[in-house]
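Chemist: With the input below, show me the fold.
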Amino acid sequence: MNETQRKITFDNRRNRDFSKTVKARVNAYFAENNLSKFANAAMIRKTIALFTLYFGSYALIISDILPVWGMWAMCFVMGLGMAGIGFSVSHDALHGAYSANKHVNRLLGLSFDLLGANGYIWKITHNVIHHTYTNIQGHDEDLEVAGFIRLSPNTEHQPIHRLQHLLAFPAYSFATFFWVFIKDYKYFLQRDLGPYKDKKHPASEWAILIVTKLIYYGYIIAVPMLLLDITWLQFAIGFFTLHLTAGLTLGIIFQLAHIVEDTEHPVADTDDTIPEHWLVHQMATTADFAQDNKFLCWYIGGLNFQIEHHLFPRICSIHYPDIASIVRQTAREYGVPYHCYETFGDAVGSHYRTLKRFGSAEKATGDEPLQNSI
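Modeler: You can find the predicted model right below:
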């Protein structure tokens, strides 16, 4: 494989005690309670429920026993199921956190492809690039939503950004639509991907991309049009309802993890070094929200515990509510940031204000080096 990578490094000599302590305490929690770090019975029940929500709604549509308005309603439910599977099943599996068995993770990770996305490219852009270079402009691909949306104060300001607080949420709604038809192909074809230069992809992954995309287009477009007595307009309304629902749900949840008022956007020094330990960098650039909201904790796979996920991505999300107090207390002891918004609404409001702030001026606060902000 012919690839080079601009090396951004972290000064892991700093705050080593925090890193060692938080890891030791979390490991002790699982050992003392004789718990596996992977999926438990509750996670398996949730997995079954979310797959039933998505494919059960699809089956009802294809059965042609519902009136048109009923089919439309099931498209909305499918959108919620699609987002839920992505949050709770695909995400954990692609991180290798669902099961200790890599083959189980591989199989469940294919649910991502079955939803129209590509698990291989996600593992590069999310697992490797985003998780390593969180909120570092020019490296973190999650900051590159669209040219008219500025998610980092270190991105060059354009006049259109002054409207981004109005444009962003509608843009998020098209996230899965863009993913299904454009994003994966774009990433496979472009030479540079984040810090990777001239990235080459295995022929086997190209084959999986093409085959799984055709399967998705087949069951989501061809089958309904062949079996149902509906017009193209009716199909389009249902299809867009599905993707606008899933896209908005996914887009908002993922943005609340990093693009809020308290999180930092560090700048590397002249030696391409972030002057802080990698774990502290994750704490400073990440936020939790709505930790006491039982429904959100269930539905979004613990992604409202994004701090815990970034520190321990190989632990199944079902356990994040239980280890959050350990991480929070350890952060407090060592003077490390722990950003958390009490409610979902608080986090959405903070994201909206951040969009306005980043869109209003060429240089917004928050672009200073990390050591000046914690």
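Chemist: switch to C-alpha atoms for all contacts and neighbour counts from now on
Modeler: Noted.
Chemist: now the strands for the chain?
Modeler: Counting by DSSP state E, the chain has strands at residues 4-5, 9-10, 196-197, 273-274, 287-289, 339-341.
Chemist: Another sequence for comparison is provided below:
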Amino acid sequence: MAPDGNKLRQRNVPAATAAKEESDDPATTDRIATLKGLAESEICIDGTIYNIENFDHPGGESIMMFGGNDVTIQYKMIHPYHTSKHLEKMTKVGTVPDYTSEYKFDTEFEREIKREVFKIVRRGREFGTWGWHVRAVFYCSLFFGLQYLWMTTPTSLLLAIVYGVSQSFIGLNVQHDANHGAASKRPWVNNLYGLGADFIGGSKWLWMEQHWTHHSFTNHWAKDSDALGAEPMILFNDYEPNHPKRAVVHRFQGLYFPLVLAGYWMSTVFNPQILDLNHAGSSEIGYSWDNKYVQKSRKYAIALRLLYIYCNIVAPFQTNGGFSLEVLTHILVMGIAESLALASLFALSHNFEHADRDPTYEARKTGEPVCWFKSQVETSSTYGGLVAGCLTGGLNFQVEHHLFPRMSSGWYPFIAPKVREICKKHNVKYAYYPYIWENLISTVKYLHQAGNGTNWQDGNPYTGKL
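Modeler: Below is the predicted model of the structure:
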């Protein structure tokens, strides 16, 4: 979903003219519908239903993945230059009259932070820098070189660890920006880099279904698929003391959560959701992933998963003369190395002391929507600086990433000082840890508190004021 409004207008003038002529036809009437009544080629934005089946989208056909859903928040978070002119290029076909939202946009805080950040990163330059692409090529070369050794030479513990970590670098530095549409303004570049998710055992399609939902509802008590995804093993949400999801074992989750994260690779590679590309977590909160785009992508996702399993599990056994416990151990170590290097960094981002665990609390209490931009800041943290940025692809700047998810992570170190300045001006809490170990300690403390319910001794932690 590209923010280039001028290009959008130029490419879709004929379509817009036709749509206007159709709307002027007295015989044409918009239908009244509900969100559950959306067709697979329709999306809802602010209560208006649009048909996107023939929409020539500058960001590529990945927009079709969201057919059949309310994409109000996804649309606005990806289009920082949004104006009403953008929506006029799509065909309006109906309305959802009782549409409501817990979030609001175009607040004073949002306007100022975008105005000042766009002075640093000019329009059209928010994509991957030369430095970002050089780093991406380096990590891709490192990965494929190590994969060649993994498939053709005897395995070892050292190779397993280094190769596993190299896969995490693809997840952090390459596919993440690409599947946000932030690596390049050219869709084919994003699509190519985005397949990095599949080359490290994941799936770009499942990733987008989950991750874009997470971005829309960060730390939302009932809608953040990331916060709910580790249950019942880990409770990232701080449920009330007598909640049925709580168990005695959660009192110790601050100690055992690295063991759960270590199994991330195994649970991803052998995830049966690859068969239908229907991400269970986001489906449970109301999203539909059964449209033509998803259906046609299934065969590619399955083929890539089989290729990954062959290259990383079958081939090492073949090269080493058949099945052996030693090779199996090396494969498991490889997976654990990737899991810990990848999942542990993401676990820090939104689970720390004093994070807002329920940004829409006031919306439900008063009926007044809350600022989406403010919620993104107060549910995220930033740690480290340049070195951490090179290792994580800039994703250590999670506050900046959640404010501008379509901006390449290579820009985040440049905009971070201004973001902090504006947050301080508007009394928006900005969590910053100079060193990663400080963020890690805070995460362990939060998990311990969330596991044993001690936060409730000081009142309801879901007020966002802990």
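Chemist: How alike are these chains, TM-score-wise?
Modeler: Both chains were compared after superposition, and using TM-score structural alignment, normalised by the length of structure 1 their TM-score is 0.89; 362 aligned residues with a C-alpha RMSD of 2.6 Å.
Chemist: if we can go back for a sec, distance to Val89 of structure 1 and mean neighbour count added to the strands of structure 1, as a markdown table?
Modeler: Output for those, formatted as a markdown table (distance: least, C-alpha to C-alpha, whole Å; neighbours: other C-alpha atoms under 10 Å):
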| stretch | distance to Val89 of structure 1 | mean neighbour count |
| --- | --- | --- |
| strand 4-5 | 30 | 12 |
| strand 9-10 | 31 | 18 |
| strand 196-197 | 28 | 16 |
| strand 273-274 | 32 | 18 |
| strand 287-289 | 20 | 26 |
| strand 339-341 | 24 | 20 |
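Chemist: Save those as JSON lines, and put in distance to Arg353 of structure 1 too.
Modeler: As requested, the strands of structure 1 are arranged in JSON lines below (distance: least, C-alpha to C-alpha, whole Å):
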{"stretch": "strand 4-5", "distance to Arg353 of structure 1": "34"}
{"stretch": "strand 9-10", "distance to Arg353 of structure 1": "30"}
{"stretch": "strand 196-197", "distance to Arg353 of structure 1": "32"}
{"stretch": "strand 273-274", "distance to Arg353 of structure 1": "27"}
{"stretch": "strand 287-289", "distance to Arg353 of structure 1": "15"}
{"stretch": "strand 339-341", "distance to Arg353 of structure 1": "14"}
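Chemist: right, so of those strands, which gets closest to Ala42 of structure 1?
Modeler: strand 287-289 (21.7 Å; C-alpha to C-alpha).
Chemist: next one: that closest one to chain centre, how far?
Modeler: Mean C-alpha position of strand 287-289 of structure 1 versus that of the full chain (C-alpha atoms, centre = their mean, to the nearest Å) differs by 13 Å.
Chemist: Using the aligned residues only, give the average distance of it to structure 2.
Modeler: Strand 287-289 of structure 1, aligned to structure 2 and superposed, deviates on average by 0.8 Å (mean C-alpha distance after the TM-score superposition for structure 1).
Chemist: Can you state the residues of structure 2 onto which that strand aligns?
Modeler: Equivalent residues of strand 287-289 of structure 1 are located at 381-383 in structure 2, counting by TM-score structural alignment.
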